[in-house]
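Q: next comes the sequence, and after it the predicted model I'd like to discuss.
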Amino acid sequence: MEYILTIVVPVYNEEGNLKRVEKELLNYIKIASVTTSVLFVNDGSKDQSQDLIEVICSRNDAFHFITFKENKGLSAAIKAGFDTVQSELVGYIDSDLQTTPEDFNLLLEYIDTNDLVTGVRINRKDSFIKRMSSKLANGIRRAFTKDGMDDTGCPLKIIRTSYAKQIPMFRGLHRFLPAMVMLQNGKVIQIPVRHFPRIAGTAKFGLRNRLINPLMDCFAYLWMKKRYINYKIDKQD
C-alpha cells in the first residue's frame, strides 16, 4: 500500500505506554482521512521498549521501526524519522500520548494550503511549573524567531516531507520546526488540539531543558538563519 502520511513516534523508555500507543494508532488509522503508517524511532531505550516495538510491528503491517544504538535525544529521533519516511506527509506524536492521534485529522484539514501544521495544546493537563516554564520558553523563542507560534513544543505536527527532509540537524530541533520551515519560505499554521495527563512513564524534560537550553538554542538559530542557504532553480537542462 502507498501511504500518504507516516506518523513518527519517538520512543525512550516508554514500555508502559506502548500497548496503548499501538491501540490508539490502530484506531486512528481506521478513521484517518489519508492512508497512514507508523514509524517508531527507538532512541536507545534501556527498558523493554524495543521488544514491545518489535512485537507490535510484527503484527501490524502499517507499523515499522528504526532503533538507535544509543540515546541521542528527541531531536535526533525526530530527524531520523524525517530522513527515513518516503510518504508525501510526515506527522509527529510523542509516545506518552498526551495528545491524541485523532487530532491529526484536524491538522490534515489545513495541510493543502500549508507546509507545516502544528497543534496548540489547550487546557493543558501539566503541572503549574511545567506550564509556566513552557509559556516563558515559548515567549523567548518567539521573540528570537518571529515565527508567531504559541506552542512549538506541542507533540502533534504534520509537515510536507519535502520540507522536513531539508531541515538541518541540531539539538533542540523539535522546538524550531515551524521556524525552520519558514526559513525555506514555507507556510505554517497552528491549530488548537486536545491535551491529556501522562498515564505511564516519566517526563524526559526538566526545568533546565525547558528554559536554559532553549535560550541557548535561540542564539544558535539566529546564527543559522543569518547563514542559511535557500535557493530555487529557475531553469534546468
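A: Here it is on my side, so go on.

Q: C-alpha from now on. contacts and neighbour counts both.
A: Fine.

Q: okay, now N71: neighbour count?
A: 15 (other Cα atoms under 10 Å).

Q: surely it touches G44?
A: Yes - with contact defined as Cα atoms under 8 Å, N71 and G44 form a contacting pair (4.2 Å).

Q: which neighbours do the two share?
A: Both N71 and G44 are in contact with Y12, where contact means Cα atoms under 8 Å, 6 or more residues apart in numbering.

Q: ok, structure two:
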Amino acid sequence: MTNSLTIIVPVYNEADNLKRVERELSAYINSSKVESSVLLVNDGSTDESLRIIKDICASNPKFHYINFDKNYGLSAAIKAGFDHATTSLVGYIDSDLQTSPMDFDLLLEHIGEYDLVTGVRSQRKDSFVKNMSSTIANGIRRSFTHDGMDDTGCPLKIIKADYAKRIPMFKGLHRFLPAMILLQNGKIKQVPVQHFERVAGTAKFGLWNRLLGPLMDCFAYLWMKKKYINYKVADKA
C-alpha cells in the first residue's frame, strides 16, 4: 500500500502562530514525496484561533479541521486526530513550531521498518528550568515504561495508523505514545531533529504539570499495561 500521511496539529490559543503553521506545513506538503494533508484540532481555543483555522481550511484543500466544544487537553486532541485520520500514516507536530515540519522526512526514512518514529530534540532552545523539568520527567517515565526513549515529549512523531488507532484514551497519553506501541508488540525508533525557540504565543505546560503530571500518569500506565488486551488474528472466513 502506498503511504499517505495526515499531520495532526493540536491548537489551543495559538492565533499568533497559525499563519506560520500554514506557510511551513504548505511548504512541507509541496516538497514531500509522501501524499500529505494537515488536520488542525482546535482544542476549545478562546482566542481567534478557530476563525483563522476556518480561513486556512477554506483557502487550502490540504488543510482540514476538527473543533472541540470545549478544552479537553493535548492528549484528547491527538487521539481525535488518530480517530479521524484516513491515511496509512499519522504524524504529530505542535502548533508552536518549535520543531520543523521538514524533519518529518527524517522520520519517514525509518517508518518502513518501525511502527513509530519519534524525534529527539537536539540542542534544545528552551529555558534551563524547562529543560531540567523535562529531563527529570523523562527519567521518571523511562523507569516505569522501559521504552528506551530519551525525549518522549518531542512534538514530532510519525506512527503507522493501524497502531495509532488501537491506542486507548487517557489523559497524559501524549507522554506514552512509544510505550503504547510497545504494548502492541510494535517497533519504535528515535531520530535527532532540530529544535527552535518559541517565537509567538505562550507555553501551555508549566513546571508542576511537567513533573507531577508524568509521575501520576505513570501509575495509570502501569494499570493499563496490566489490563491491556492485545491480539493477532491468525485466520478468518
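A: Arrived safely, thanks for sending. This is a predicted model, so every value here is computed, not measured.

Q: contact partners for the nearest residue to L211 of the first structure once chain neighbours are set aside?
A: In space, L211 of the first structure comes closest to A137 once its chain neighbours are excluded; the distance is 5.5 Å by Cα to Cα, 6 or more residues apart in numbering. Going by Cα under 8 Å, 6+ apart, A137 of the first structure touches 210-211, 214-215.

Q: if we use 10 Å, what do you get?
A: Contact partners of A137 of the first structure, counting by Cα atoms under 10 Å, 6 or more residues apart in numbering, are 131, 143, 150-153, 175, 209-215.

Q: kindly report the same for S26 of the second structure.
A: Applying Cα under 10 Å, 6+ apart, we find S26 of the second structure in contact with 20, 32, 36-38, 60, 62-63, 101.

Q: which of the contacts of A137 of the first structure fall in strands?
A: Members of the contacts of A137 of the first structure lying in strands (criterion: DSSP state E): none.

Q: gap between G201 of the first structure and F176 of the first structure?
A: To F176 of the first structure, G201 of the first structure is 25 Å away according to Cα to Cα, to the nearest Å.

Q: if you could redo that for F170 of the first structure, that was the one I meant.
A: Distance from F170 of the first structure to F176 of the first structure, by Cα to Cα: 10 Å.

Q: so the two - more neighbours on which side?
A: Shown here are F170 of the first structure and F176; by other Cα under 10 Å, F176 has more neighbours (22 against 13).

Q: which residues does that one contact?
A: Applying Cα under 10 Å, 6+ apart, the residues contacting F176 of the first structure are 141-142, 145, 147, 149, 152-153, 167, 182, 214, 217-218, 221.

Q: check Y110 of the first structure too.
A: Here Y110 of the first structure is in contact with 116-118, 158, 188-191 (Cα under 10 Å, 6+ apart).

Q: could you redo the last one with a cut-off of 7 Å?
A: V117 (Cα atoms under 7 Å, 6 or more residues apart in numbering).

Q: one step back: ok, the contacts of S26 of the second structure vs I78 of the second structure, which is closest?
A: Nearest to I78 of the second structure among the contacts of S26 of the second structure, counting by Cα to Cα, is V38 at 12.7 Å.

Q: please enumerate the strands of the first structure.
A: 5-11, 36-42, 63-67, 89-93, 116-121, 156-160, 188-193.
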